[in-house]
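Asks: Got a predicted structure here, sequence first:
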Amino acid sequence: MSVTLKNLVSYCNDYLSVDRFKDYCPNGLQVEGKRNVSKIVSGVTASQALIDAAIEACADLLLVHHGYFWKGEAEPLTGIKGNRIRTLMKNDISLLAYHLPLDAHPVVGNNAQLAEIIGMQIEDGMDQGNPFSVGNVGSISQPMSAQAFSDLVSTKLSRQAELVLGDDRSVQRIAWCTGSAERMIERADQLGADLFISGEISEPVVHYAREAGIHYLSAGHHATERYGAKALGEHLSNAFGIEHQFIDIDNPA
């Protein structure tokens, strides 16, 4: 089975509502390869290691969360970026990348997938009432200590999360946004969350958590965003009857 690249890209753009987002990079097709797609390899970031793995897996298309052409980066196709794109084009592999639309999607999105894996019930977006909110607020069924919740997340994500204690409150109401969104802790605090989860940690966020009394959990940029591209790839496999393989290139960040 195969699907045309044109139809696959059009379907993804509609499914992820890409026109509703102002993003830091172009969403959708970034490198054009074969006209027909029989096999997708998905992963988090279009690194050289993932491209090489996709070639080894005989992929027609590489689907990622972190692609290329970010605002502020150098435009010439030289060095590492030039080598990556040259490798894709020499092997006729398309690159399909979705950033914020893949964070926000209510089913296959990174935030929705993280909620499912940890066992959090989504109640609303952090931008409340906005169906395209990047970040969610919700709860777990039973309250637990911040340390117990941190241990749970570490187990589920197979990565040691870093906990900053705000106060001695137990955890039930939670806000989260995957990747590099630690500064959204202030919005989480406004929403009455006991704890906020994101991927990375920064010096000011530690002080905010301690002074505001809200726990902060840094669970890893890569670790929190491993699931969106995989879920989207599985969705496309089912929708079009094509092959899909998720390849995880480990990253401690």
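Replies: Yep, that arrived.

Asks: From now on I want contacts and neighbour counts done on CA atoms only, so please keep to that.
Replies: Will do.

Asks: tell me what the longest strand along the chain is packed against?
Replies: In the chain, assigned by DSSP state E, the strand with the most residues is strand 136-144. Contacts defined by 3 or more CA pairs under 8 Å, 6 or more residues apart in numbering; DSSP states H and E place strand 136-144 against strand 121-125, strand 171-176.

Asks: any chance of those in JSON lines, plus mean neighbour count and distance to Asp19?
Replies: Listed next are those as JSON lines, based on neighbours: other CA atoms under 10 Å; distance: least, CA to CA, whole Å:
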{"stretch": "strand 121-125", "mean neighbour count": "18", "distance to Asp19": "19"}
{"stretch": "strand 171-176", "mean neighbour count": "25", "distance to Asp19": "24"}
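
Asks: Below is an additional structure, to be compared with the one above:
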Amino acid sequence: MRRTELEGYINELLSVDQIGDYCPNGLQVEGGDSINTIVTGVTASQALIDAAVKADADALLVHHGYFWKSEPAAIVGMKKRRIQSLLQHELNLFGYHLPLDVHPELGNNAQLARLMGWDDYQPLSGITPNGVVMTATLSDEMSAESLAGQLEQVLQRALTCFVSTAQPIKRLAWCTGGGQGYIDAAAAAGCDAFITGEVSEQTVHSAREQGIAFYAAGHHATERYGIKALGEHLAKRFNLTHHFIDIDNPA
């Protein structure tokens, strides 16, 4: 298929034009016009680019791409080497950040819910963009420790931080990636637990003082599944070859 056709479809699927973000969503570095093989991964690191080249990919789709509002504009050093590799191999780079986080089916939050078996989830009200924080009520209560063990088993990694509570977990909220700042909104909404990827120093105090269990399960670990689901969806719809490549990251 054509590059423009692929970009147009994804942009519409993820409602890119309706979501403000900290980076451009869509095509970030232009490569060849024809796309038959796609590689998906979390972050457009040099290791992932090299793996995509080895897989003879025409397009690399990531959650964390380039050109963030806070990053230096100069294309030097590490940034230069990455972009040089993409251009040298005619490899298209597509990046989808918040639009991928919040998609109700393919998004990172939705995919984490699917993996964990959290049914009937919905966006936590008052948070924009809609769906960046999700909430669900468990069918059966569980202890904070049991939820911690389940997260570690499903994500196959140890929690970065865990703040327990004596009360059972019934209603929970989550935001994949770097969503620790939403813990106060989750507590205000009456949630018993909040799950995200990262932790800040003040997060632990917020959890302890508001009586809400907190879980930092890894930024990378909680955001592996949206981009993988997107790649699988595209492969099925357009008969493309798809490889999800997971470059391990303990953060």
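Replies: Great, that's in hand. All figures in this text were calculated on a predicted structure; none of them were measured in a lab.

Asks: who wins for proximity to Gly67 of structure 1 among the helices and strands packed on strand 136-144 of structure 1?
Replies: Among those, strand 171-176 comes nearest to Gly67 of structure 1, with 22.8 Å by CA to CA.

Asks: against structure 2, where does that closest one fall?
Replies: Mapping strand 171-176 of structure 1 onto structure 2 (TM-score structural alignment) gives residues 169-174.

Asks: Average offset of the matching stretch relative to structure 1?
Replies: Once fitted to structure 1, stretch 169-174 of structure 2 is off its aligned match by 0.7 Å on average (mean CA distance after the TM-score superposition for structure 1).

Asks: picking up where we left off before, if we compare the helices and strands packed on strand 136-144 of structure 1, which one ends up closest to Ala112 of structure 1?
Replies: Ala112 of structure 1 lies closest, by CA to CA, to one member of those: strand 121-125, at 7.8 Å.

Asks: quick revisit: the longest strand of structure 1 maps to which residues in structure 2?
Replies: So strand 136-144 of structure 1 sits over residues 134-142 in structure 2, by TM-score structural alignment.

Asks: who touches the very next helix or strand once past the longest strand of structure 1?
Replies: Next in sequence after strand 136-144 of structure 1, counting helices and strands by DSSP states H and E, comes helix 146-157. With CA atoms under 8 Å, 6 or more residues apart in numbering as the test, helix 146-157 of structure 1 has contacts from 117-118, 160-163, 165, 169-171, 195, 215, 217, 219, 223-224.

Asks: Distance from helix 146-157 of structure 1 to the middle of the chain?
Replies: Centroid separation for helix 146-157 of structure 1 versus its chain: 19 Å, with CA atoms, centre = their mean, to the nearest Å.

Asks: do stretch 77-91 of structure 2 as well
Replies: Remark: stretch 77-91 of structure 2 is offset 23 Å from the chain centroid, using CA atoms, centre = their mean.

Asks: do the same with stretch 84-93 of structure 2
Replies: A distance of 23 Å separates the C-alpha centroid of stretch 84-93 of structure 2 from that of its chain, computed with CA atoms, centre = their mean.

Asks: Now that stretch: buried residues?
Replies: By neighbour count on 16 or more other CA atoms under 10 Å, the buried set for stretch 84-93 of structure 2 is Leu86, Leu87, His89, Glu90, Leu91, Asn92, Leu93.

Asks: In space, what's closest to the aligned partner of Thr4 of structure 2 in structure 1 - neighbours in sequence excluded?
Replies: For Thr4 of structure 2, the aligned residue in structure 1 is Lys6 (criterion: TM-score structural alignment). Distances taken as CA to CA, 6 or more residues apart in numbering place Arg35 nearest to Lys6 of structure 1, at 7.6 Å, with adjacent residues excluded.

Asks: And the one you found, what's its match in structure 2?
Replies: Arg35 of structure 1 maps onto Asp33 in structure 2, by TM-score structural alignment.

Asks: and if you look at Glu234 of structure 1?
Replies: When structure 2 is aligned by TM-score structural alignment, the residue opposite Glu234 of structure 1 is Glu232.

Asks: cool, and Glu73 of structure 1?
Replies: In structure 2, the residue equivalent to Glu73 of structure 1 is Glu71, according to TM-score structural alignment.

Asks: Now do that match: how many residues are near it, please.
Replies: Applying other CA atoms under 10 Å, we find 9 residues neighbouring Glu71 of structure 2.

Asks: helix/strand/coil for it?
Replies: coil (DSSP: H, G, I helix; E, B strand; the rest coil).

Asks: which residue sits farthest out from the middle of structure 2?
Replies: Residue farthest from the centre of structure 2, counting by CA atoms, centre = their mean, is Ala166 at 30.1 Å.

Asks: How about the contacts made by that residue?
Replies: Ser143, Ala144.

Asks: In a helix, it, correct?
Replies: No - with three-state DSSP as the criterion, Ala166 of structure 2 is assigned coil and is not in a helix.

Asks: Show me the strands in the stretch 101-250 of structure 2, by range?
Replies: Under the criterion DSSP state E, counting those that start in this stretch, strands of the stretch 101-250 of structure 2 are mapped to 122-123, 134-142, 161-163, 169-175, 193-196, 213-216, 241-244.

Asks: got the ones you listed as a markdown table, with distance to Thr43 of structure 2 columns?
Replies: Shown next, in a markdown table, are these (distance: least, CA to CA, whole Å):
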| stretch | distance to Thr43 of structure 2 |
| --- | --- |
| strand 122-123 | 25 |
| strand 134-142 | 23 |
| strand 161-163 | 23 |
| strand 169-175 | 18 |
| strand 193-196 | 18 |
| strand 213-216 | 19 |
| strand 241-244 | 12 |
